[in-house]
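Q: only geometry, no sequence info:
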């Protein structure tokens, strides 16, 4: 199943506005083959699915498996995002204090106490892209990664590693 195959599902979600809950969305039979963690489905497909069509329409969703992984802080410094969001992470990095302040207070407290984000962003192994490449790409969490980059630049408290959901090729797809 290609990401673009979910376009009708995204259209239904957008047409219904806020009345279409995550529970309704995630119970849709079209999503059953994915067997992805709820946090990934919610962030990638429910919250922003239609936004990502430009960059990921050909992504074979059933070939992606997700795992929560620790990623060194420095790895995020040059990690790209999709073409349609070029410059977005850098924009958030310009003023990390502002982007934390405009979020709920618990996010700021978590950064101050732990030097990381409260919710793990989504990263994608670039070998899954067309054309394939090496390394990881920021899929969702552009603000979080921008705040991290800005905090590193401004020498604010940053943990050495950060949890992220990483989408990698399924073993059967990679073999």
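A: Received, thanks. None of these values were measured; they are calculated from a predicted model. Numbers count the residues shown, from 1 in each chain.
Q: from here on, contacts and neighbour counts on C-alpha atoms
A: Will do.
Q: run through the helices of the protein in chain order.
A: 7-16, 22-26, 38-40, 53-56, 88-93, 96-101, 105-114, 142-153, 171-174 (DSSP state H).
Q: how about residues contacting the third one?
A: By CA atoms under 8 Å, 6 or more residues apart in numbering, the residues outside helix 38-40 that reach it are 66, 122, 165.
Q: buried sites along it?
A: residue 40 (16 or more other CA atoms under 10 Å).
Q: pretty sure residue 66 contacts residue 35?
A: No: using CA atoms under 8 Å, residue 66 makes no contact with residue 35, being 9.5 Å away.
Q: the more surrounded of those two?
A: Using other CA atoms under 10 Å, the more surrounded residue of residue 66 and residue 35 is residue 66, with 19 against 12.
Q: the structure to be compared is supplied as follows:
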């Protein structure tokens, strides 16, 4: 199953204002057995986004297993994102205070209190895109990772480790 196979579901989501509860209950998604947070951030929020389809449309979604993992802050410093969004993480990193301040207040409080994001981003093993590659790539959460990089650069509070959903073969 690839993103293009979910086009009818994505069209229903757009046309009828399909809620996430109804979206996740769709028979097309039952076989994925992904955590709700991953389903929502990846497929519900971005499953028909042209950039996502371009970058991740070749992935066999049934082959991906998601786990919440703890990742060192330093691993996020050079972590890439999809080719169509190259450079966007650096744009967010340029002004991390701004990107936190335009979010709900609890986001900023969480950064100040815990030195991390409120909601774990999605990362994928690059071997899902090219078996010859290695390492992790930011799938969703480019703003969050940009804020982390910017906070590190500006020597603002950053926890040494961060939770992220990681998709692997």
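A: That came in fine, so what should we check first? Note that the coordinates shown come from a computational prediction; the quantities given were computed from them, not determined experimentally.
Q: tm score of chain vs chain?
A: Remark: TM-score between the superposed chains equals 0.96 [TM-score structural alignment, normalised by the length of the second structure]; 167 aligned residues with a CA RMSD of 1.0 Å.
Q: follow-up on the earlier one: which of the contacts of helix 38-40 of the first structure lies closest to residue 156 of the first structure?
A: Closest approach to residue 156 of the first structure among these (CA to CA): residue 122, at 23.0 Å.
Q: how close does the closest one get to residue 3 of the first structure?
A: Distance of residue 122 of the first structure to residue 3 of the first structure, given as CA to CA, to the nearest Å: 16 Å.
Q: tell me which of these two has more neighbours.
A: Each of residue 122 of the first structure and residue 3 has its neighbours counted (other CA under 10 Å); residue 122 has more, 24 against 19.
Q: my read is that the more buried one contacts residue 168, right?
A: No: contact status for residue 122 of the first structure versus residue 168: not in contact, 11.0 Å apart, counting by CA under 8 Å.
Q: deepest in the core, which of the helices of the first structure is it.
A: helix 142-153 (a mean of 22; mean count of other CA atoms under 10 Å).
Q: report the distance from it to the chain centre.
A: 14 Å (CA atoms, centre = their mean, to the nearest Å).
Q: that one against the second structure, how far on average?
A: After superposition onto the second structure, the average distance of helix 142-153 of the first structure to its aligned residues comes to 0.3 Å, using mean CA distance after the TM-score superposition for the first structure.
Q: residues in the second structure aligned with stretch 29-49 of the first structure?
A: Alignment of stretch 29-49 of the first structure against the second structure: residues 27-47, by TM-score structural alignment.
Q: out of the contacts of helix 38-40 of the first structure, flag the one nearest to residue 93 of the first structure.
A: residue 122 (17.6 Å).
Q: so who does the closest one touch?
A: 40, 43-44, 138-141, 164-167.
Q: quick check, central residue of the first structure?
A: Nearest to the mean C-alpha position of the first structure, by CA atoms, centre = their mean, lies residue 140 at 2.1 Å.
Q: distance of the nearest residue to that one once chain neighbours are set aside from residue 66 of the first structure?
A: Of all residues not flanking residue 140 of the first structure in the chain, residue 122 sits nearest, at 5.0 Å (CA to CA, 6 or more residues apart in numbering). Using CA to CA, we find residue 122 of the first structure at a distance of 9 Å from residue 66 of the first structure.
Q: which residues are common contacts for the two?
A: 40, 165-167.
Q: can you count the residues close to residue 27 of the first structure?
A: 10.
Q: residue contacts, it?
A: So residue 27 of the first structure contacts nothing (CA under 8 Å, 6+ apart).
Q: ok, residue 140 of the first structure touching residue 43?
A: Yes: at 6.9 Å, residue 140 of the first structure and residue 43 qualify as touching, with contact defined as CA under 8 Å.
Q: how about the nearest residue to the aligned partner of residue 112 of the second structure in the first structure, chain neighbours excluded?
A: Aligned by TM-score structural alignment, residue 112 of the second structure pairs with residue 112 of the first structure. In space, and not counting its chain neighbours, residue 112 of the first structure is closest to residue 157: 6.8 Å by CA to CA, 6+ apart.
Q: tell me the spacing between the one you found and residue 9 of the first structure.
A: From residue 157 of the first structure to residue 9 of the first structure the distance is 41 Å (CA to CA).
Q: can I get the helices of the first structure in JSON lines including distance to residue 62 of the first structure?
A: Putting these into JSON lines (distance: least, CA to CA, whole Å) gives the following:
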{"stretch": "helix 7-16", "distance to residue 62 of the first structure": "16"}
{"stretch": "helix 22-26", "distance to residue 62 of the first structure": "16"}
{"stretch": "helix 38-40", "distance to residue 62 of the first structure": "14"}
{"stretch": "helix 53-56", "distance to residue 62 of the first structure": "13"}
{"stretch": "helix 88-93", "distance to residue 62 of the first structure": "28"}
{"stretch": "helix 96-101", "distance to residue 62 of the first structure": "34"}
{"stretch": "helix 105-114", "distance to residue 62 of the first structure": "32"}
{"stretch": "helix 142-153", "distance to residue 62 of the first structure": "24"}
{"stretch": "helix 171-174", "distance to residue 62 of the first structure": "9"}
